[in-house]
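1. Next comes the sequence, and after it the predicted model I'd like to discuss.
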Amino acid sequence: MKKMSEQATELKANENGHVLDLIAGEIEEGNGFISFERFMELALYHPQLGYYTKNIKRVGKDADFITSVSVGKCYGLILAHHFSTILKTFSNFSKEVVVVELGAENGDLALDIMGELSMLLSKDLFGRLNYIIVEPFSFKRQALKARLSSERIGNISVISDLEKENNLYGVLIGNEVLDALPFRRVRLRDKKWMELGVGINRDGEKKKLIEAEKCIQNESLISRVADFPKELPDGFTAEVNINFKQLLSGISSSFVKLEGYFVDYGSSHDELMDLSRSEGTVRAYSGHQYVKNVLLSPGSNDITSNVDFDWFRASAKKHEFITNEPIDQYRFLTNAAEPWLLKIEKSGIQNVENMKLINQFKMLIHPTTMGRAFKVLKFQK
C-alpha cells in the first residue's frame, strides 16, 4: 500500500487548480465513485491544495481549532517530565535514545519538550537524545527545519519516513494524529454493508459532491464489517480506518524498545455501534465552527471522526505491541504533572510565569474543555 503523500501526489490536473476539480476528475475516472478515504487524501493532504499542507494557520483561537499544544508550553513541559524517566531507563540499553513525534505541525511541542528535557536530563544523556519529527511533506519539512534550526535546542531532526530509522529506543508521541488518518465509511442497506464514498452531481458548469454507495470490494474493509453487530437499523453509518496496520508496521520495524502515546478524540467500538451514533461520527470544522456537510469546500475544512480505540488496539496487538485501555487526558496529565506541581509547591514561588502555566494546566484537564474530550492511549514494545 502506498503512503498517503504518494497517493495524494498522483494527480494529472494542474497544481494551480482547485481541489474540487481534482476530486471531480477522479470521480469521473472511477465511474462516478471514489472512496471517502481517497476524498480525505485529496482534501486534506494534496501537496499544494490540501487543508493540512497549505501554508495557512490551522491551529489557535483565531484559526480553525485548538489543540493541547496550542494552549501553551505547559503540555510539553508535563510530557517532558513524564518522558524523562522513560528515557533514563532506556539509556541503560542503548547509547542513543529518541523522542519521535508524529503530526508536529509548526514544531511547538518539540521545542517545549526539548527545552524542559535540557534541564531535567544530565548533560551526557541530553547529548545522547535525538528528537525526531516525522513529516512526509517537503514544504512542511522545510518550514520545520528553518524554525527549529534557529532555536538550537538539542538534536532535533525532521525526516520524511520513520521506516528509514531502525534500532530505536525511546518514546513516541502522536497528538491528534489518528483522527486525521483518512478512513473509509460504510452504510447498512437491507442487512448488507455497502461502502459509502463520494460521487458528483453536475448542473452545467456547477459541480456538487454527494454521497455515493457501492458494494464493498476492499478485502480489509470486508473483514472488518464482518465483526459488526448484526442487529443494526437500515441506514446505520460508521467509519472504518484500515490504515492503522500500515502506521503500526512502520513504528514496529523502527523501534527495539518503545513507550508510545497517541492522544485523540475516540470511543470504544461498542460506543460507536450505539444507536445514538447511527449517522457515524464524521465531521468537519472551520473557524471553530462545526460544518455539517463534510463534502462542502474540500481543502478548506478539517475533517475528522472519533477513533475506534478497540480497533486500534486490536491492530496493535497483531504487531506485538502491548496496549493499555485509553484514559482521559485529565487523569493522564494529573498523574504525569505530579513531580512538576510538587516542585512548584516546594519552591513557594508564585511568579507570573508559574501562574500562567498553572492556568494552562487547568484548561488541559478541565472536563468541559479538554480533560475528558481527549483520551490517551499508551502502547509499548
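-> Right, received. Where do you want to start? Numbering: from 1, shown residues only.
2. From here on, just use CA atoms for contacts and neighbour counts.
-> Noted.
3. how about I78, what does it touch?
-> Contacts were defined as C-alpha atoms under 8 Å, 6 or more residues apart in numbering; by that measure I78 touches L333, A336, A337, W340.
4. okay if I get these as TSV plus distance to E135?
-> Converted to TSV, those look like this (distance: C-alpha to C-alpha, whole Å):
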residue	distance to E135
L333	26
A336	27
A337	28
W340	30
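5. Use this one as the comparison:
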Amino acid sequence: MKSPLSIELAEKIRDSGPLRFDLFMQSALYHPEQGFYSSGRTRTGIQGDFLTPVSTGPVLGQLLARQADEWHTALGRPSAVSLLEQGADRGWLAADILNAIATHHPELREATQFHLIEPSPALTDQQRKSLHTQQELFPIHWHQNLESFSPNNTPCFFYSCELVDSFPVRLACHRNGFWHELFVSSSGGHFYWTEQPATSDLLNELKRWNVPKVDGFTAEIRPFASSWIRSLAEKIPQGIILTLDYGLPAQDLYHPSRAAGTLVALRRHRRTVDPLQDPGNQDLTSHVNFTELIQEGEKAGLRSLGLTDFSQALTRLGTPLFSDETTLPEKWTRNFQHLTHPGFFGKTHQILVQGKNLPESFRPSILKSPTL
C-alpha cells in the first residue's frame, strides 16, 4: 500500500509535471506530517535508521561544553551568552551539553540562555521531554526558524550536528557533452528519474565549483546552504559557529573519482537501492560542500578559523582529560573511541569553525595541536 505522501507526490507530478529532485527531497524529509524528519518517528540509534555521533553516547556533548566554556573565557566571561542548536532531533546533544555545563562549568551555567531552532511540532515535543530536567537549571527557548530567534546583542555559540547534509539538493548529470538536471516522474504508483536540460543558474553553480565535464558524472548542488550560512552570519552579533557534518572541500567533493555523486538513501542501517522509493520512510543525504559554507560565510562577515576532522578535533578537546590523574570510565573511553576512530566517525565527519567579532588571538582548542 502506498503511503499518503507517495500518493500526494504522485498527484502533484500528475497535475504539474516532473518534479525537480530538491523539491521531491524537501517533501520526503520535511513534509509537515509525513516527512522523514518531521514525523517524530525514531530515526537515530540502534532502533532507528542510522547511528549519529550523538546517539553513541554523551561524550560529544561533554567535549563541546568544554569548547563553549573556553570560548566564554576568551570573551572575558560575559554575564549573558546564547547557546543555539539547529536540527536537534530529539534533543540528546543539547541535554549532554547542558548537563556538562551544569556539572563542570559553573560560570558558563550562570550566563547561558539556551535556544533551539525547530520547525517540527512533533520534534519540539520530544525535545521538551528530553530537556525536562535541564529546564529547571537553564532558560530554554524554542523557535520555529532562525528568523524568529533574537540574540538580544549577546555573544552566540551556535552548533549543528548532521544538519546541512539533509538540506535538499539539485542533481546534475553530464551526458553526451551536456549537463542535464534530474527530475522525478511517476507512473503506476512508482517514481522514476527523468532529465531536462540544465538551467542557467544550475550551470553557473557547476562552473563555480569546477565540476568535471565527464560523461556520467553526477553532482549535487545544495541551493539552501548559501542563504543559510549568510542568514546565520547576519543574525549573530558576535560568536562562534560549529558545523559538524560529513563532507569535503569542493575540490575533493567534485573530484573525478566521485563521479557517482554522494547522494545516499538509508533505512534500518542499510543503504537502499532507490532514493525515490517510499518517500518519507527513508533518509536522504549527501556530503556537505564545506568550501561553499566558508566562502559564503566570509562574504557575510564570518572569519574562517579552520576545518578539521573528528579524530583531530575531539582528541584536542579531550587531551586534558586523558592527562588528568583521574581514570576515565571504560564506557566514556569507548564512546570517545567511536567518535575519533577512523573506522567510525573519526575521518568521515568534519567540524567547520567560523567566528564573528572574536578576539584576533583566540584560537579554539578544537583547532589547536594537543600537548601532553
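-> It's in. The structure displayed is predicted, hence computed values, not measured ones.
6. Fetch the TM-score of the aligned pair.
-> Between these two chains, after superposing, the TM-score reads 0.89 (TM-score structural alignment, normalised by the length of the second structure); 352 aligned residues with a C-alpha RMSD of 2.0 Å.
7. picking that back up, tell me the one among the contacts of I78 of the first structure nearest to P367 of the first structure.
-> For those, the residue nearest P367 of the first structure by C-alpha to C-alpha is L333; the value is 12.4 Å.
8. For the equivalent of the closest one over in the second structure, list the residues it contacts.
-> Matched across to the second structure, L333 of the first structure falls on L314, judged by TM-score structural alignment. Applying C-alpha under 8 Å, 6+ apart, we find L314 of the second structure in contact with L60, L63, L339, T340, I366.
9. Just to confirm, what residue in the first structure is aligned with the fourth one?
-> Meaning T340 of the second structure. Residue pairing (TM-score structural alignment): T340 of the second structure is matched to I365 of the first structure.
10. State the distance from that match to F126 of the first structure.
-> 29 Å (C-alpha to C-alpha, to the nearest Å).
11. same deal with S252 of the first structure?
-> Taking C-alpha to C-alpha as the measure, S252 of the first structure falls 24 Å from F126 of the first structure.
12. likewise D302 of the first structure?
-> 36 Å.
13. Moving along the chain from the longest strand along the first structure, name the first helix or strand you hit.
-> Longest strand of the first structure, by residue count under DSSP state E: strand 192-203. Moving toward the C-terminus from strand 192-203 of the first structure, the next helix or strand (DSSP states H and E) is strand 206-215.
14. tell me the strands in the stretch 101-250 of the second structure, going along the chain?
-> 112-117, 140-143, 156-161, 170-175, 178-187, 190-197, 218-221, 239-248 (DSSP state E, counting those that start in this stretch).
15. So which bit of the first structure is the longest helix belonging to the second structure matched to?
-> Across the second structure, the longest stretch assigned as helix under DSSP state H is helix 59-74. Across the first structure, the stretch matching helix 59-74 of the second structure (TM-score structural alignment) is residues 74-89.
16. Mind reading off the mean deviation between the matching stretch and the second structure?
-> Compared with the second structure after the fit, stretch 74-89 of the first structure shows a mean deviation of 1.2 Å (mean C-alpha distance after the TM-score superposition for the first structure).
17. In that stretch, which residues are buried?
-> If you call a residue buried by 16 or more other C-alpha atoms under 10 Å, then stretch 74-89 of the first structure has these buried ones: 74-84, 86-88.
18. Tabulate the residues you listed in CSV, adding columns for distance to L22 of the first structure.
-> CSV is the format used below for the buried residues of stretch 74-89 of the first structure (distance: C-alpha to C-alpha, whole Å):
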residue, distance to L22 of the first structure
C74, 41
Y75, 38
G76, 38
L77, 42
I78, 43
L79, 40
A80, 42
H81, 46
H82, 44
F83, 43
S84, 46
I86, 46
L87, 45
K88, 49
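19. Make sure the match of T340 of the second structure is actually in contact with Y330.
-> Yes. Using C-alpha atoms under 8 Å, I365 of the first structure makes contact with Y330 at a distance of 4.2 Å.
20. Now do the shared contacts for these two.
-> Contact criterion C-alpha under 8 Å, 6+ apart; residues shared by I365 of the first structure and Y330: G371, R372.
21. and stretch 125-132 of the first structure, how far apart are its ends?
-> End-to-end for stretch 125-132 of the first structure, by C-alpha to C-alpha: 16 Å.
22. For the match of T340 of the second structure, the count of nearby residues, please.
-> I365 of the first structure is flanked by 22 other residues according to other C-alpha atoms under 10 Å.
23. Please report how far it lies from F83 of the first structure.
-> Note on I365 of the first structure: its distance to F83 of the first structure, by C-alpha to C-alpha, is 19 Å.
24. Give me the neighbour count for G197 of the first structure.
-> The tally of other residues near G197 of the first structure (other C-alpha under 10 Å) stands at 23.
25. mind listing what the aligned partner of S252 of the first structure in the second structure touches?
-> Here S252 of the first structure is matched to A233 in the second structure, going by TM-score structural alignment. By C-alpha under 8 Å, 6+ apart, the residues touching A233 of the second structure are G297, A300, G301, L302, K356.
26. Which of those sits closest to A260 of the second structure?
-> Comparing the contacts of A233 of the second structure against A260 of the second structure with C-alpha to C-alpha picks out G297 as the nearest, at 28.1 Å.
27. Show me what the closest one lines up with in the first structure.
-> G297 of the second structure maps onto A316 in the first structure, by TM-score structural alignment.
28. same question, L9 of the second structure
-> Taking TM-score structural alignment, the alignment pairs L9 of the second structure with I23 from the first structure.
29. Please apply the same query to P223 of the second structure.
-> Counting by TM-score structural alignment, P223 of the second structure corresponds to I242 in the first structure.
30. Tell me which helix or strand comes right after the longest helix of the second structure.
-> For helix 59-74 of the second structure, the following helix or strand on the C-terminal side (DSSP H and E) is strand 81-86.
31. Average offset of that next one relative to the first structure?
-> Mean deviation for strand 81-86 of the second structure: 0.9 Å (mean C-alpha distance after the TM-score superposition for the first structure).
32. if we look at that strand, which residues are touching it?
-> 94, 111-118, 151, 154-160, 163.
33. try stretch 143-156 of the second structure
-> Stretch 143-156 of the second structure is contacted by residues 80-84, 115-120, 231-232, 235-240 when judged by C-alpha under 8 Å, 6+ apart.
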